[in-house]
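Undergrad: sequence first, predicted coordinates after that:
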Amino acid sequence: MPTTAGTFDFMPRSRSYPLRTLTEGLNDLDRRLFDAVAESPSPLLDLTMRPLSSAADHSKLWVLIAAGLGSSGKLSMRRGAVRGLVTLGVTSLVVNQGFKRLYPRNRPLFAGVPLSRLRRQPTSNSFPSGHSASAAAFAIGVGLENRTAGYLLAGLAGAVGLSRVATGAHFPGDVLAGFAVGAGVAVAGARVVPPVDDSRTLIPEPSVEDLGPNPDGAGLVVVLNPASGDGSGARVADELRDSLPAAEIVELDTDSDIDAVAADVAERADYIGVAGGDGTVATVARHAIAADKPLAVFPAGTFNHFAKDIDAAKVASTVKSIQSGQVARVDVVWLNDETLLLNTASIGAYPEFVRARSRYQRRRIERPVATMHAALKVLRDSSPVNVRIEGRPATVSFFFLGNSVYGSPSFVPGRRSRLDDGVLDVRYLEDGHRNATARLLASWISGRLRNSKIYRELQAPVVTIESDEPFRVAHDGEEGDLHTRARFRVAYRELRVYGSSVL
């Protein structure tokens, strides 16, 4: 039973015990520290401590910060917000229903605390500080998912703990005990639900070469499809004639054999150019690789994914690279050592997902909402495919394979920041799990998709998919062929391109 405000009496008074002496000494130190902080004539403490302590009441401060983190758009921030709030909730339960009942302690006396800091004294037990425990739990919970945010919040949590002493609500020992409890719950939570590892393999510096200035495009032969991109190919041809007058333009027609034309151009050109969709670009790129000649890509297709990712989204960007003579090497992917891929391949529902998302966006629905509608439609209506991925049986409802890593973890891949990292980016959803859609959405919203049992992800230089039944492999906007075995292999930095995004 406590004997005076803020002290404990654990031992009988009839005998002297070392533990009792230590306890009395700690209580005395606690009171002295409290007096030093509470009675400190500091204008800064007078101005900040009471509002800060009030802001942390009922965890309002941390809920507000969690809302900001969740809306930041960064997965680790979103995961941190969810983990921080869950850890805070568990900590509050442990403190209020556990420690405060087991170790009763009176609150400090108000004597000596400046009136500008005083606030209504809580009626619950003083040990440990619930505000401090919640602050530590939230800060460390966020920090387990995003270290930078955790460091910043740790400072704020420390200030909240100080405010509880400065306003006369707790002894320093209560605050330290609260920090320890909150930290302990956060660490235990990390053992039960491990943080997501967002680390990426270090990538060597880009392979760059200087071919020397070429101001008018001499030696460049461009294979151009005038009908591509709803007629944008004709516009590209006009721009090329104005910007690179020495370049030769070979225009395709409906009867042209693109493969034969590309082979002829690769044999006689010093530099090869292509203006068309990703399928046309891939065909010409195959011959550029065989001839070991640099490829200039001009955006003339509908989406121009490859052109955008090498910073060739505009004709002027590629022209500038040709004139400066800067060439970089990027990866390509070979399917069964026969078919060249520049961007992506898919089986199952991914092609259907892309079409559905495009339909929703044409209805002027925002992209995030259109993405979610399309994903739900595919999960509900598509038929899964039974395959073996690297020998592991899987029933796949959604499968995506990309040349280089595509953005952050998600079943809706983003954009590539590099095209020369030497890996395939594979993401797929496994069918057959109970409440798969709800679990997937919960993992996606909380930012813990990578730890989901439904979502799978791997990065490797070679990936092999096999099945007893033929499955279709769509790639680079093409419908693709049926296969019972599809072996995807990265050709590391095999293609030389004009562009600056990898420089």
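TA: It's in. Residues are numbered from 1 along each chain as shown.

Undergrad: every contact and neighbour count from this point should use C-alpha atoms.
TA: Will do.

Undergrad: ok so Val490 is a strand residue?
TA: Yes: secondary structure of Val490, determined by DSSP: H, G, I helix; E, B strand; the rest coil: located in a strand.

Undergrad: all helices for the stretch 401-503 of the chain, in order.
TA: Along the stretch 401-503 of the chain, the stretches classed as helices by DSSP state H, counting those that start in this stretch are 436-446.

Undergrad: nope, the stretch 201-350 of the chain is what I was after
TA: 228-243, 258-268, 278-291, 305-309, 315-324, 350-362.

Undergrad: next, the buried residues of stretch 486-503.
TA: By 16 or more other C-alpha atoms under 10 Å, the buried positions in stretch 486-503 come out as 486-500, 502-503.

Undergrad: the residues you listed in strands, which ones?
TA: Under the assignment DSSP state E, those contribute 486-498 to strands.

Undergrad: identify the farthest-apart pair in the residues you listed.
TA: Of all pairs drawn from those, the widest gap by C-alpha to C-alpha lies between Ala486 and Tyr498 and measures 30.2 Å.

Undergrad: run a quick neighbour tally on Val473.
TA: When neighbours are defined as other C-alpha atoms under 10 Å, Val473 has 20 of them.

Undergrad: name the residue closest to the centre of the protein, please.
TA: By C-alpha atoms, centre = their mean, the mean C-alpha position of the chain lies nearest to Ser408, the distance being 3.6 Å.

Undergrad: for Ser76, see how far away the nearest residue to that one once chain neighbours are set aside is.
TA: Nearest residue to Ser408, sequence neighbours excluded (C-alpha to C-alpha, 6 or more residues apart in numbering): Gly414, at 7.0 Å. Distance, Gly414 to Ser76, by C-alpha to C-alpha, to the nearest Å: 16 Å.

Undergrad: adding another structure so you can compare the two:
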Amino acid sequence: MATRDWPGPERVLPRLSRSANHGRLWFAVAGAIALSNTPRARRSAARGLASLAVASATVNTLGKRSVRRDRPLLDGVPLIRQLHRQPVTTSFPSGHAASAAAFVTGVALESPRWGAAVAPLAAAVAFSRVFTGVHYPSDVLVGAALGVGSAFAVRGIAPTRSQLPSPGRPLAHAPAMPEGSGLVLVANSTSGSRMDDSGAAAELTGLAEPEEPAALAVVRNMLPKAEIIPCDPKSGGLPGALEEAAQRAAELGGALGVCGGDGTVNAAASSAVRAGVPLAVLPGGTHNHFAFDLGIEEFADTCRAVQSGDAVAVDVGRFTPQPGPEARAAGRPDAEVPQETGYFLNTFSLGAYPELVRIRERWAHRVGPWPAGVLAALQVLRTSGPVEAGLGGKERDLWLLFAGNCAYKVGMAPVRRHDLADGMLDVRIVKAGRWSRTRLFIAALTSAVDRSPLHSTTRLRRLMITDIPPDTHLSYDGEVAPAPRRLLLDKQHEALVVYRPLDV
């Protein structure tokens, strides 16, 4: 290797080798992967770094102390290849090779596409250690083997998404549409720019540069006979477009498709339930909680399910305005009902959170979603107060009432639902009390659910909320609307059929 003349890599590989010192290169790559803003990419980056940490600890504590091999002699290595600072540790095994192999293997276990994109870089780092004369080939090979083993050890402790139980049961009947014939897809033109792993990885490696939103490109390729209807919700035509598309799908004996975030999917689900047609969800928005809980992370997932006819039945949450006692006594049950029944696939909330959502959406396009959420939480806690409402026949002072469509597992970070058809509402209440403002702010920052006496959790099939103060707002799936004086929360069990591939 030392005597071989390779003029090209002589200026590149030594720099690449130095950039990987202390894992700096892999932290940068992990950040770039996470910025693609898909759950799978973020999990891949996190798993890659965890695998790197285990590999580094294994090499430095066991490998190098057990086998104290001297570094190769540099007499025959051209000066241009040599590192400015020579390593002072022993040679066997290579820590750089272990870290590179651990990182790329961890990434690939979550996302094979991202793993393939990063693999050439990892191979170059491992090769650079021999090229620069600081390791023998056996050092690199054994280090790489330790890195791969570390990644699989991490997977044994923290299973990948593919190893977790599949969400979305029970199975339901839906028409198979091999080329998308019968699918009427409404695409939110303002939210379809989210790129899936395949498009993001291709853009990173320079292999492709999509000319249109990745959602529509995948659909046009896999489902060429699908009817695609672009729609801008800012024009106010989204509800009408979804209703017409649902009726059109019913006439064709097909399904309604939707590309957008949770708010768009919520509107589409309501139309699909009313028309009695299945729903195909393409996660194309800023927030795609329902699709991700269902196990759909890429547009191709939905397209495969539509082609094969694989679908599941899920619950739909419902909030229905109720007439007041005076109206019922006077025989006018509809006199005080200000709005129609609303639906939610993810969450319903009353109290401080709806106001937080309104402020966050106003600032998000200026400073970004997370900073906007923090600023909104600060303003809400400074200017807002508890909401007094009736629950179970008792008046309560509440900072927040949360109702989830099926059970949520919540810790320091929100975890997806594993059962979308359990027939229950996951009700959580944040009561007004000592330090309640501080606790609510911490929850807004971390999505944590504190188990203190200020919080209570229960699961119900239905919940009546009464005596809601005027000018109070409610939030459902990220949308905000005025709250009626009385409303009933309940469930429509397995009311919606959604396409979902069985292999995700």
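TA: Looks like it came in fine. Remember, it's a predicted structure, so these values are computed and weren't measured experimentally.

Undergrad: on that earlier part again, neighbour count: Gly414 and Ser76 of structure 1, which is higher?
TA: Ser76 (27 against 12).

Undergrad: part of a strand, is that one?
TA: No: using three-state DSSP, the assignment for Ser76 of structure 1 is helix, not a strand.

Undergrad: strands along the stretch 101-250 of structure 1, start to end?
TA: Ranges of strands in the stretch 101-250 of structure 1, per DSSP state E, counting those that start in this stretch, are 208-210, 220-224, 248-251.

Undergrad: relative to Val387 of structure 1, which of these is closest?
TA: That would be strand 220-224 among the strands of the stretch 101-250 of structure 1, by C-alpha to C-alpha, at 38.3 Å.

Undergrad: onto which residues of structure 2 does the closest one map?
TA: Alignment of strand 220-224 of structure 1 against structure 2: residues 183-187, by TM-score structural alignment.

Undergrad: tell me which element the closest residue in space to Val142 of structure 1 that isn't next to it in sequence is part of?
TA: In space, and not counting its chain neighbours, Val142 of structure 1 is closest to Gly80: 3.9 Å by C-alpha to C-alpha, 6+ apart. In this assignment (DSSP states H and E), Gly80 of structure 1 forms part of helix 75-94.

Undergrad: that helix packs against which elements?
TA: Contact here means 3 or more C-alpha pairs under 8 Å, 6 or more residues apart in numbering; DSSP states H and E; on that basis helix 75-94 of structure 1 packs against helix 60-70, helix 130-145, helix 172-192, helix 436-446.

Undergrad: and Gly233 of structure 1, which of these is closest to it?
TA: Comparison of these against Gly233 of structure 1 by C-alpha to C-alpha identifies helix 436-446 as nearest, at 39.5 Å.

Undergrad: so of the strands of the stretch 101-250 of structure 1, which one's packed in deepest?
TA: Mean neighbours per residue, mean count of other C-alpha atoms under 10 Å, is largest over those for strand 220-224, with a mean of 25.

Undergrad: Gly233 of structure 1 touches Val274, doesn't it?
TA: No: here Gly233 of structure 1 does not reach Val274: they are 10.2 Å apart, not a contact under C-alpha atoms under 8 Å.

Undergrad: more neighbours, the two?
TA: Counted by other C-alpha under 10 Å, Gly233 of structure 1 and Val274 do not tie: Val274 has more neighbours, with 26 against 23.

Undergrad: now the corresponding residue of structure 2 for the more buried one: how far from Val281 of structure 2?
TA: When structure 2 is aligned by TM-score structural alignment, Val274 of structure 1 is paired with Val258. When distance is defined by C-alpha to C-alpha, Val258 of structure 2 is 5 Å away from Val281 of structure 2.

Undergrad: between the two, what contacts are shared?
TA: Overlap of the contact sets of Val258 of structure 2 and Val281 (by C-alpha atoms under 8 Å, 6 or more residues apart in numbering) consists of Val265.

Undergrad: among the strands of the stretch 101-250 of structure 1, which comes closest to Val462 of structure 1?
TA: Val462 of structure 1 lies closest, by C-alpha to C-alpha, to one member of these: strand 208-210, at 24.8 Å.

Undergrad: mean distance between that closest one and structure 2 after superposition?
TA: When structure 2 is overlaid, strand 208-210 of structure 1 sits 3.0 Å from its aligned residues on average, using mean C-alpha distance after the TM-score superposition for structure 1.

Undergrad: what packs against that strand?
TA: Taking 3+ C-alpha pairs under 8 Å, 6+ apart as contact, the helices and strands that strand 208-210 of structure 1 lies on are strand 326-335.

Undergrad: coming back round to it: quick one: the helix holding Gly80 of structure 1 aligns where in structure 2?
TA: Counting by TM-score structural alignment, helix 75-94 of structure 1 lines up with no residues of structure 2.
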